[in-house]
Structure formats: structure tokens, C-alpha cells
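*Asks:* Quick one: sequence and predicted model below, then my questions.
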Amino acid sequence: MEPVSEMPDSRAATNALLAGLREDNLAPDAVVRFLGHAARRSLLQAVRRPRALAELTALHGAMYALAAGRRPGRRWVAASWVLAVLHLGLLERSTRLATADILTLMRANLPALPGGSGRASGVLAIGLDLADGRLARHQGTTSPFGEYADTFADAAYWVWLTLRHEPSRAVRMAAVASWALPVVSVTGLALRRGAMPERPRPVLLRPAAALQAVVALRHLIRR
């Protein structure tokens, strides 16, 4: 069997790791091995894409500079860079970031950037979300990396905006639940089956999109 670290297909590699984890019944030592193999493959895949790694570093370096004087903001950007580097293997055959990927990563880092908590920031996030999806489809640059980054950007930005700026407890609970439920469900299914399930269709994500609009509008008109 081909070593997981050498598998070019990220989904196949993830499924191989999950299958081994399931066979060992999620034992602690199996979890450690899973994390070790996953980290090793992630680093190897990042090194094999020097152009994408350089682009990713330049983008986050610029955002890090914009977050000057805001320590939490700089930590946010640093965490975003680490997560993105560890998932560069999801670019599959591509060796560079697409424009849509850059827009997605900028959306994920809005909380760290100047104006990221402004009244129009929620509307801006929705605009960037629509733009990166359309651009990726138009340019034919859709990839597992873009899908991962999009999910991360939504979870990171909207949970932050809701918990920090939404005063209604009911809206906060409904919003966070709608964004957390798909992630928890997919993770649970993956561990149970020993393979990644198909990404939920848009119909399953409409409640989350609707709550994003609600939170953005309430943030925009709030005094």
C-alpha cells in the first residue's frame, strides 16, 4: 500500500488515515499516530508547493502588518497562516493560490483587520463570500482547499462576530448551533465510517446562510 504521505489525492489519504483510526477503535495511541501521520503529510505537501507557500506567507504577512498594534489580531492572522499551510495539500494538482482562495482567506481574517468589526463588516463578509464562490466557478479554480478555507472562514468570522457583537442570546445560540452542527455531524460521520462523507449540499446550509444575513443586518443597523 502506498504510504499516506505520498498519496497525491488528499481525500484518499484522509480516508486511509480514518480507516486505520476506526480499526483501532479510536484508541489513544491510534489517535496520536493519526495526528502524527496527518501532520507529516501536511508538511510534505506544503514543501512541495513552494509557490503557494510563498503566496500564502506574503498574504498573511500583509495582513499581519495591517493588524499592527492589535495583539489578538496578530495571533488570529498567525493561526490562520498555520491552518492554511497545513492544508495546502488540498490544492491537489494546483501549485498556487487562486484569486478566490485569497478572497476567502481575507474574509477569514476580517476580525484582525482594520474595520473588521465595523457596522458594515457583516455585509462585507457576505459580499466576499459570494464573490469568491462565483470567481472560483468562473475561473475553474474550485478545489478542496477552497472548500476547506470557505468553511473555516465562515466558522471563524461569523462565530466571532456573533459572540462579540450580537446582544440577543437567542440569536447567538441559534447562529452558533447552525454553523457548528454541520461540522460536528461531518466529523462524527467520518469517525464512525472511517471515511470522509460527501460535503453537505447547499440545502443543508441555508439556515446558516439565513442567520448570517440576520446577524449582518442587525450589526449594520444597531446604534
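*Replies:* Yep, it's here.

*Asks:* going forward, measure contacts and count neighbours with C-alpha atoms only.
*Replies:* Noted.

*Asks:* Tell me where the longest helix sits in the chain.
*Replies:* Secondary structure assigned by DSSP state H gives helix 169-193 as the longest helix of the chain.

*Asks:* for that helix, packing partners?
*Replies:* In terms of contact count using 3 or more C-alpha pairs under 8 Å, 6 or more residues apart in numbering; DSSP states H and E, helix 169-193 is assigned the packing partners helix 10-23, helix 144-165, helix 202-221.

*Asks:* in the following helix or strand past the first one, what counts as buried?
*Replies:* This means helix 10-23. Using DSSP states H and E, the helix or strand that follows helix 10-23 in sequence is helix 28-47. By 16 or more other C-alpha atoms under 10 Å, the buried positions in helix 28-47 come out as Ala30, Val31, Phe34, His37, Ala38, Arg41, Ser42, Leu43, Gln45, Ala46.

*Asks:* Report the inter-axis angle for helix 28-47 versus helix 10-23.
*Replies:* 170 degrees (axes from the mean of the first three to the mean of the last three C-alpha atoms, to 10 degrees).

*Asks:* Toward the C-terminus from helix 28-47, list the very next helix or strand.
*Replies:* Next in sequence after helix 28-47, counting helices and strands by DSSP H and E, comes helix 50-66.

*Asks:* Can you name the residues in contact with that following helix?
*Replies:* 46-47, 73-74, 77-78, 80-81, 84-85, 88, 95-97, 102, 109, 112-114 (C-alpha atoms under 8 Å, 6 or more residues apart in numbering).

*Asks:* nearest residue to the spatially most central residue of the chain other than its sequence neighbours?
*Replies:* Among the residues of the chain, the one closest to the centroid is Phe152, at 2.1 Å (C-alpha atoms, centre = their mean). Distance criterion C-alpha to C-alpha, 6 or more residues apart in numbering; nearest residue to Phe152, sequence neighbours excluded, is Ala108 at 7.0 Å.

*Asks:* pretty sure the one you found contacts Trp158?
*Replies:* No. In this structure Ala108 lies outside contact range of Trp158 using C-alpha atoms under 8 Å: 9.1 Å.

*Asks:* take a look at this one as well, against the first:
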Amino acid sequence: MTSWMMTVSHLGLLEKHDDLGLPNLITLFRANLPALENRLGRAGALLALGTDLLDGKLARATHAETTFGKQADFLADTAFWTWYTVRHETSRRARALTLAAWAAPVAGITVASFLQGRLVEIPRSRWLRPSAAVEILIGARVIVRLFRSVR
């Protein structure tokens, strides 16, 4: 549902592109990973990490970067990691960091967009990326747990 709503409401951000393209499809797939939990289990988090790296590299390599992709990437991360930490994370601190890194900014951007009557771009700093730091932290915790369960 998140992926569908995001796609429909943001298609104008594809700019000069005629279709979504593979990088954006990978991003939208990531937003839908929670629906595959029964088939993927906790390995879905590893797939989320991998697709997050892949979509951006592919977009840059094929010169397929779009405003849609930048927005969709952040929203897909928000959808997946917020769901994942609420569902699987045992640490209250990790859950709070996730909400602060993703859910709060999305809520703020949504409110600002409605108030201004137009889509407000998500501000991105080249050097300060709290959501990326939290994604790495949660992802590392997932990897450690998977290795411990294999032993």
C-alpha cells in the first residue's frame, strides 16, 4: 500500500523519464518487503540493506537519477525500517532512534508539504545522515543476530 501510494502521488517527480526504471522499481520493492515477511523471515533486513545499496549505485551508473528516486528511497527506507524495528527490535533505544531518524522527518515533511500546498523536498546533507547511521546500526544488529543463530 505504501509503495503504491508513493508511486501514484509522486510520478510527476520522474522528470524527463518515461518510466519508473529499474532503480526505482528496486526501491519500491524494498518498501514492500514487510509484506514478504512470512517468506523471508528476518533475512528481509539483509535484502533491504542490499537493495538500498543497489538502487542508488544503479541509478548513478545508468544516469537514471530522479527526484522521484531520491524521495522514494527515503520513504522506502522509512517504510521498511520503521516496520522492522517495531516488529523485531528488542532495544527501546534502537526503536526510538528509528522513529527519530525516519518517522519524525517524514511527518514533518508531510505537514510542511500540506501547509505549503506543494511537495517539499526532503533536505539532505552530504555529511550528516542520521537515517543512514541508524540503518547501519540496525543492519549490523541484524547481521550479528543472524550469525549467532547459525552457531
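*Replies:* Arrived safely, thanks for sending. Note that the structure is a prediction, hence the values are computed from the model and not measured.

*Asks:* just checking, the residue nearest to the centre of structure 1 touches Arg107?
*Replies:* No. Taking contacts as C-alpha under 8 Å, Phe152 of structure 1 lies outside contact range of Arg107: 9.8 Å.

*Asks:* Can you verify my assumption that Phe68 of structure 2 contacts Val8?
*Replies:* No. At 10.8 Å, Phe68 of structure 2 and Val8 do not qualify as touching, with contact defined as C-alpha under 8 Å.

*Asks:* Please say which of the two ends up with more neighbours.
*Replies:* Under the criterion of other C-alpha atoms under 10 Å, the comparison of Phe68 of structure 2 against Val8 puts Phe68 first, with 18 against 9.

*Asks:* contacting residues for the more buried one?
*Replies:* His10, Leu11, Gly12, Leu13, Leu14, Asn24.

*Asks:* So what does the last one match up with in structure 1?
*Replies:* Think Asn24 of structure 2. Using TM-score structural alignment, the equivalent of Asn24 of structure 2 in structure 1 is Asp101.

*Asks:* what's the mean deviation for the host helix or strand of that match versus structure 2?
*Replies:* Here Asp101 of structure 1, judged by DSSP H and E, is contained in helix 99-108. Comparison of helix 99-108 of structure 1 with structure 2 after fitting gives an average deviation of 0.8 Å (mean C-alpha distance after the TM-score superposition for structure 1).

*Asks:* Tell me what angle that helix forms with helix 144-165.
*Replies:* Here helix 99-108 of structure 1 runs at 20 degrees with respect to helix 144-165, directions being taken by the same axes, to 10 degrees.

*Asks:* which residues touch the corresponding residue of structure 2 for Trp160 of structure 1?
*Replies:* Aligning on TM-score structural alignment places Trp160 of structure 1 opposite Trp83 in structure 2. Going by C-alpha under 8 Å, 6+ apart, Trp83 of structure 2 touches Pro34.

*Asks:* Trp83 of structure 2 and Gln116 of structure 2: what is the separation?
*Replies:* According to C-alpha to C-alpha, to the nearest Å, Trp83 of structure 2 and Gln116 of structure 2 sit 28 Å apart.

*Asks:* And for Ser149 of structure 2?
*Replies:* Ser149 of structure 2 sits 49 Å away from Gln116 of structure 2 when distances are taken as C-alpha to C-alpha.

*Asks:* before we move on, back to that, check how far the longest helix of structure 1 sits from its aligned residues in structure 2, on average.
*Replies:* Following the fit onto structure 2, the mean deviation recorded for helix 169-193 of structure 1 is 2.6 Å by mean C-alpha distance after the TM-score superposition for structure 1.

*Asks:* What is the neighbour count of Trp179 of structure 1?
*Replies:* Neighbour count for Trp179 of structure 1, taken as other C-alpha under 10 Å: 22.

*Asks:* For the counterpart of it in structure 2, give me its contacts.
*Replies:* Taking TM-score structural alignment, the alignment pairs Trp179 of structure 1 with Trp102 from structure 2. Contacts here follow C-alpha under 8 Å, 6+ apart; on that basis Trp102 of structure 2 touches Asp77, Thr78, Thr82, Ser131.

*Asks:* To which residue of structure 2 is Leu110 of structure 1 aligned?
*Replies:* In structure 2, the position corresponding to Leu110 of structure 1 is occupied by Leu33, as judged by TM-score structural alignment.

*Asks:* go on, Gly140 of structure 1?
*Replies:* With TM-score structural alignment as the matching criterion, the partner of Gly140 of structure 1 in structure 2 is His63.
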